[in-house]
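Visitor: Just to be clear, the model below is a prediction. Sequence and coordinates:
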Amino acid sequence: MIHGVINVYKEKGFTSHDVVAKLRGILGQKKIGHTGTLDPDATGVLPVCLGKGTKLCDLLTDKDKTYRAVMLLGTVTDTQDSSGEVLEKKDTASLTVEEVTACIQKFVGNYEQVPPMYSALKVGGKKLYELAREGKTVERKARPVQIHSIEIMEIDLPRVTMEVSCSKGTYIRTLCHDIGEKLGCGACMESLLRTKVSRFELGDSLTLGEIEKKKQDGTLMEAIIPIDAMFPECRSVDVKEAGNQYLYNGNPFSLSFVKKREKYEPEERVRVYDAQGVFVGIYRYRQEEKMFRLEKMFYEK
């Protein structure tokens, strides 16, 4: 079984679940998970976790992301993107580049965003998009999101191409919708490309076809990022043979079991390896106890 993370380029028309299903067939293993959905019409970076790497899914879902989006002003749809049913069209002839630019920049920072009805969020055990398809609309609470930056790449009214860096849970089509409301003309998202998720960038992503080719020619492992490489900010700690059993059971262990004694900061996170050099998990150093306590286990017997 392959363990780690692979940077997949999700092509248009695929759901994130489709990508996982196809990868299971290509790689011949069931234990695969994605790190947050991309709409079928959206393209770009989708980190996919493999084997023991599936324990990273929740950690990667929480990471900041960067998108390149085309916003279409003057058109409002039920899905907030151009694939939906048009609800309203307004003239944008009176808009100026300066007015649009100023409005967009006002969304940088923290803002309360109401999730769209066509989304995978659940209300009462049912996904919002399922309710929307039944013609139902339910009240959604606004959620705090953070827009770190918006770089306007091109304005060719009624279209605006922009690169958005944002926190987890941000809906770019809702951002487009909200900008349109502020401008008084409405808007929807015409296209979306995710260019970055944490350390995963567009230039390093591989299509399913490219992954399949690498599998066939024996070079696939070159594209797999090992689990421990996902924590480059953490120092490594190697444990003596006598400490192995503590690690495998997820128990805390003292400095006396560490091969190379160093000074550790209070609450410092470290990558811990057993006596054979196998990565076990992420631990945190408790200064008052002089012990390392497990934070995230990746070892499996």
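Guide: Ah, there it is.

Visitor: going forward, measure contacts between C-alpha atoms and count neighbours the same way
Guide: Fine.

Visitor: quick check: longest strand of the chain.
Guide: strand 143-156 (DSSP state E).

Visitor: Which other helices and strands does the helix or strand following that one contact?
Guide: Once strand 143-156 ends, the next helix or strand along the chain (criterion: DSSP states H and E) is strand 159-166. When contacts are defined as 3 or more C-alpha pairs under 8 Å, 6 or more residues apart in numbering; DSSP states H and E, strand 159-166 packs onto strand 65-73, strand 143-156.

Visitor: could those go into JSON lines alongside mean neighbour count?
Guide: Output for these, formatted as JSON lines (neighbours: other C-alpha atoms under 10 Å):
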{"stretch": "strand 65-73", "mean neighbour count": "24"}
{"stretch": "strand 143-156", "mean neighbour count": "15"}
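
Visitor: dropping in the other structure now:
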Amino acid sequence: MPVYVTDKPLRLTSHDVVARARRALHTRRVGHTGTLDPLATGVLVLCAEDSTKLVQFMEHDTKDYLAWISLGAGTPTLDAEGPVSEERPVPTLDHPGVQATLDTFLGPQMQVPPQYSAIQVNGQRAYAAARAGEHIDLPARPVQLHELTLLGLHATTDAAPHTFSPDADGRWHPDPAGQTFTLPPTLGDHPTLLVWARVGSGTYIRSLARDIGAALGTTAHLSGLVRTRAGRFGLQDAVQLTDLEGAAGLDDLAALDLPTIPATPDLALKLRQGKRPAWQDTGRFLVTLDGALVAVADGDGHTLKVVRAWN
């Protein structure tokens, strides 16, 4: 079965989306390539049946987001699920100063995950402990932030743009003629940053909102989040969950963002036998790099095996 790019609706968990996909696709074997919180919307890539084997190659892809960060109010969940548990004054801010602060987060970072997250510590989910009133010291984890662009500084989240379009590079910007996104109800009228972000796998935008607020001398929470891209898949490629049944989807080879080697019958046989043959051919199909992952297409042009190739 193919790979499907879906647009996760507001208030559904990623598990909810998988459950609905199982019914629509008439299979129990459905996985996704990166969790979205219930109050987030946007790109959620689903892999069905044998395509679930591709999740391991796609879950580490970079991801793009539109993020609304409300300043002056903190919440236990770090998002608009609330309630507001801390309030602090917001200093006077300007666009250049906020952008300079955002720039300090670029590159490799150590990030503390939210207390309300699915991370396991000693066999216990952090969110389960948080709901029981317990606090777990979650260790900081390495993340990579590639781009953070301030699109606007607004008096409230409701006053910020909600309608956007992508440019040729996949970066989204406010556009009254574009796509309108629904955000969760706000927790009050708080100054709000509108940020476009490109981040590496494992980055919590909720934690980033918390840390940006602290760097600006206040507290903050994430009041809205839209994932506009996951790996090679943009929001414009997504289908609605209601249209998933009968959707064409993508086959495995088209879904993987990897160089492709067309396998000769001899190479395909050796790979099926678990051997590691050398790739000697030159010419337009010479795509190997030392230790790089490549997709090797079998004789039918679709069946594939992902291998680590060496010159």
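Guide: That came through fine. Since the structure is predicted, the reported quantities are computational estimates derived from the model, not experimental observations.

Visitor: Let me know which of the helices and strands packed on strand 159-166 of the first structure is the nearest to Arg293 of the first structure.
Guide: The closest of these to Arg293 of the first structure is strand 65-73. By C-alpha to C-alpha, the value is 30.2 Å.

Visitor: Can you name the next helix or strand after that closest one?
Guide: strand 75-77.

Visitor: Average offset of that following strand relative to the second structure?
Guide: Superposing on the second structure and averaging over aligned pairs (mean C-alpha distance after the TM-score superposition for the first structure), strand 75-77 of the first structure comes out at 0.6 Å.

Visitor: now that strand: how far from the chain's centre is it?
Guide: The chain centroid and the centroid of strand 75-77 of the first structure are separated by 27 Å under C-alpha atoms, centre = their mean, to the nearest Å.

Visitor: so that strand matches what in the second structure?
Guide: Taken onto the second structure by TM-score structural alignment, strand 75-77 of the first structure occupies residues 73-75 there.

Visitor: State the number of residues packed around Ser205 of the first structure.
Guide: With neighbours defined by other C-alpha atoms under 10 Å, the count for Ser205 of the first structure comes to 22.

Visitor: Quick check: the aligned residue for it in the second structure?
Guide: Match for Ser205 of the first structure (TM-score structural alignment): Ala238.

Visitor: which residues touch that match?
Guide: Counting by C-alpha atoms under 8 Å, 6 or more residues apart in numbering, Ala238 of the second structure touches Tyr4, Val5, Thr6, Asp7, Val43.

Visitor: which residue in the second structure lines up with Lys296 of the first structure?
Guide: In the second structure, Lys296 of the first structure lands on no residue (TM-score structural alignment).

Visitor: So what touches the host helix or strand of Lys296 of the first structure?
Guide: Here Lys296 of the first structure, judged by DSSP H and E, is contained in strand 291-297. The set of residues external to strand 291-297 of the first structure that reach it, using C-alpha under 8 Å, 6+ apart, is 250-255, 280-286.

Visitor: now the helices: where do they sit in the stretch 101-250 of the first structure?
Guide: For the stretch 101-250 of the first structure, the helices defined by DSSP state H, counting those that start in this stretch cover 128-133, 172-183, 208-217, 244-248.

Visitor: Distance of Leu59 of the first structure relative to Cys185 of the first structure?
Guide: 38 Å (C-alpha to C-alpha, to the nearest Å).

Visitor: typo on my end, it should be Pro252 of the first structure
Guide: From Pro252 of the first structure to Cys185 of the first structure the distance is 59 Å (C-alpha to C-alpha).

Visitor: Which of those two has more residues huddled nearby?
Guide: Counted by other C-alpha under 10 Å, Pro252 of the first structure and Cys185 do not tie: Cys185 has more neighbours, with 20 against 16.
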